[in-house]
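> Coordinates only, no sequence provided:
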């Protein structure tokens, strides 16, 4: 399985992601520049990653400009053919802006940037354990209308929820006010994934936390 990591102007988590995939997870990685279009070296068994950061400075709206980059047009085509796509933080925002995932990421309910370790759990797995994963965002509050939320619940598209250390989903464990404590979702076809927490920042023994590896194992079967 190959991973392509897109670098946008303003990306600041691309190196974290590349190092995590190469060194911690022993995966092949190809860097992709936002102005390029060629994804011919990837098959639908591979994955394109949109890392966190502040693409194009987030001057208009988080992810709104990156959505129109040449590479994203190819990513949309790749995803529509069944290729795997993962968006982390700003990458999640770009996926929502591009229409590959439903909903929107709004400003945090407390109107402040949040940067800390939080706990998340697999939404569809009964008794799943809490994972400690860091977040770092100012616009991470997932929101969608009632009908969309109903569809996400019905089709089990909610992949992670914010929880406390014991795995209980509570208002106090929600770092940004996201509806239903949603930390990550996928599309109906289950090949496009987006989440606000940063598993690539929690996948190294030198950081004292390898819970992020469990995210990659859950989504792609690698560890």
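Cool, got the structure. Being a predicted model, the structure only gives us computed values, none of them experimental.

> alpha carbons only for contacts and neighbour counts from here, please
OK.

> elements contacting the helix or strand hosting residue 218?
Assigned by DSSP states H and E, residue 218 belongs to helix 211-220. Contacts defined by 3 or more Cα pairs under 8 Å, 6 or more residues apart in numbering; DSSP states H and E place helix 211-220 against strand 131-137.

> Next secondary structure after the strand it packs on?
strand 141-143.

> Please compute how far the strand ranked longest in the chain lies from its chain's middle.
Determined from DSSP state E, the single longest strand within the chain is strand 114-122. Centre-to-centre, strand 114-122 and its host chain are 13 Å apart (Cα atoms, centre = their mean, to the nearest Å).

> So which bits of that strand are buried?
Residues of strand 114-122 classed as buried: 114, 117, 118, 119, 120, 121, 122 (neighbour count, 16 or more other Cα atoms under 10 Å).

> try stretch 185-196
185, 186, 187, 190, 191, 192, 193, 194, 195, 196.

> Run through who's touching it.
79, 82-92, 95, 100-102, 135, 137, 140, 155, 157-160, 183-184 (Cα atoms under 8 Å, 6 or more residues apart in numbering).

> on that earlier part again, take the buried residues of stretch 185-196 and keep only those in strands.
Among the buried residues of stretch 185-196, the members found in strands (DSSP E) are 185, 186, 192, 193, 194, 195.

> try this one side by side with the last:
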């Protein structure tokens, strides 16, 4: 059985790294380390030593150039101390079967970096972007999301619905063209959709869809199913008492069910 070694990347405005690491440990990660981006480039951390990579939420670079844009540029052009481009390390990480989870700002980074949706397995080629919420304001509330059971995503296996908190100002998916959106739909790369809390069905209705993303997209995966990016925060629902319905006796599945699936996948793929 493989050991699950999780790397949580922080710095430059990220502020959910501790929650994300805590969620990974609760999910069964054998080793979980929070590291700064500079630790990777300086060679103090060896990316090949890990098999689960988490890009947490926060306000990366203050979103000054658009959500995740500056972070994506940093990863695209940076190299390690010995001159190895970080994109080369990331590609090798994926080739070894590693899993990647991007949450909120981390999702924005993955999209801007071109790791999602990766149609035709064209990684590091931007195909969609994320922009301002339709509401024109920061949205901070709990939402219900519906899992696409036809998706190849390993994180969402055997899950139907989740209640999760959202807290973002730029969460609306914008594909480069209608053909891109059509392929994302037909190839089942939509992993999660905002859902009506009464019917459980995908919805475009505000506030259940907090940002106006087409097809109610709340999260995307890649064709391998080993990369997941989502705007809601699964790491922030790591205990039943986190849920606003706790005192009313509501006991929905924890958000860390996504990370538990990731851990099970890695342990079963030595």
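Cool, got the structure. Nothing here was measured: the structure is a model prediction, and the numbers come from that model.

> TM-score them against each other, please.
TM-score for the superposed chains, counting by TM-score structural alignment, normalised by the length of structure 1: 0.88, backed by 218 aligned residues with a Cα RMSD of 2.3 Å.

> Show the buried residues in the contacts of stretch 185-196 of structure 1.
Among the contacts of stretch 185-196 of structure 1, those classed as buried by 16+ other Cα under 10 Å are 79, 82-92, 95, 100-102, 135, 137, 140, 157-160, 183-184.

> Structure 1: helices as residue ranges?
Applying DSSP state H to structure 1 gives helices spanning 14-19, 70-80, 90-98, 146-154, 211-220.

> Please pull up the equivalent of residue 180 of structure 2 in structure 1.
Alignment note (TM-score structural alignment): residue 180 of structure 2 maps to residue 148 of structure 1.

> how far away is its match from residue 104 of structure 1?
Distance, residue 148 of structure 1 to residue 104 of structure 1, using Cα to Cα, to the nearest Å: 11 Å.

> Looking at these two, which is more packed in?
Higher neighbour count among residue 148 of structure 1 and residue 104: residue 104, with 21 against 13, using other Cα atoms under 10 Å.

> you'd agree that one is up against residue 142?
Yes: using Cα atoms under 8 Å, residue 104 of structure 1 is in contact with residue 142, at 5.8 Å.

> List the residues that contact the residue mapped onto residue 109 of structure 1 from structure 2.
In structure 2, the residue equivalent to residue 109 of structure 1 is residue 134, according to TM-score structural alignment. Shown in contact with residue 134 of structure 2 (Cα under 8 Å, 6+ apart): 172, 210, 211, 212.

> can you redo those residues as TSV with neighbour count?
Output for the contacts of residue 134 of structure 2, formatted as TSV (neighbours: other Cα atoms under 10 Å):
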residue	neighbour count
172	23
210	28
211	30
212	24
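
> where's the nearest residue to residue 75 of structure 2 once chain neighbours are set aside relative to residue 31 of structure 2, distance?
Nearest non-adjacent residue to residue 75 of structure 2, counting by Cα to Cα, 6 or more residues apart in numbering: residue 86, 6.2 Å away. As judged by Cα to Cα, residue 86 of structure 2 and residue 31 of structure 2 stand 22 Å apart.

> So between the two, which is more surrounded?
residue 86 (19 against 15).

> The more buried one and residue 74 touch, don't they?
No: using Cα under 8 Å, residue 86 of structure 2 makes no contact with residue 74, being 9.3 Å away.

> Give me the buried positions along stretch 122-142 of structure 1.
122-123, 129-142.

> which two of the ones in strands among the buried residues of stretch 185-196 of structure 1 lie the greatest distance from each other?
192 and 195 (10.5 Å; Cα to Cα).

> Of the contacts of residue 134 of structure 2, which are still contacts in structure 1?
Retained in structure 1 by both residues aligned by TM-score structural alignment, their matches' Cα atoms under 8 Å are the following of those: 172, 211, 212.

> before we move on, back to that, how far out from the middle of the chain is the helix holding residue 218 of structure 1?
The chain centroid and the centroid of helix 211-220 of structure 1 are separated by 12 Å, computed with Cα atoms, centre = their mean.

> once aligned to structure 2, how far is that helix on average?
On superposition with structure 2, the mean distance recorded for helix 211-220 of structure 1 (mean Cα distance after the TM-score superposition for structure 1) is 3.0 Å.

> So what touches that helix?
Identification of contacts with helix 211-220 of structure 1 by Cα under 8 Å, 6+ apart yields 25, 131, 132, 133, 198, 199, 200, 201, 202, 203, 222, 223.

> one more time with 6 Å, if that's ok
Applying Cα atoms under 6 Å, 6 or more residues apart in numbering, the contact partners of helix 211-220 of structure 1 are 131, 199, 202, 203, 222, 223.

> Drop anything exposed from those residues.
Applying 16+ other Cα under 10 Å to those flags 131, 199, 202, 203, 223 as buried.

> List just the nearest of those to residue 1 of structure 1.
residue 223 (12.3 Å).

> Please tell me how far the equivalent of residue 164 of structure 1 over in structure 2 sits from residue 205 of structure 2.
Using TM-score structural alignment, the partner of residue 164 of structure 1 in structure 2 is residue 196. Per Cα to Cα, residue 196 of structure 2 is found 8 Å from residue 205 of structure 2.

> Among those two, which residue is more densely surrounded?
Taking other Cα under 10 Å, residue 196 of structure 2 and residue 205 do not tie; residue 196 has more neighbours (20 against 14).

> Pull the contacting residues for that one.
Counting by Cα under 6 Å, 6+ apart, residue 196 of structure 2 has contacts residue 203.
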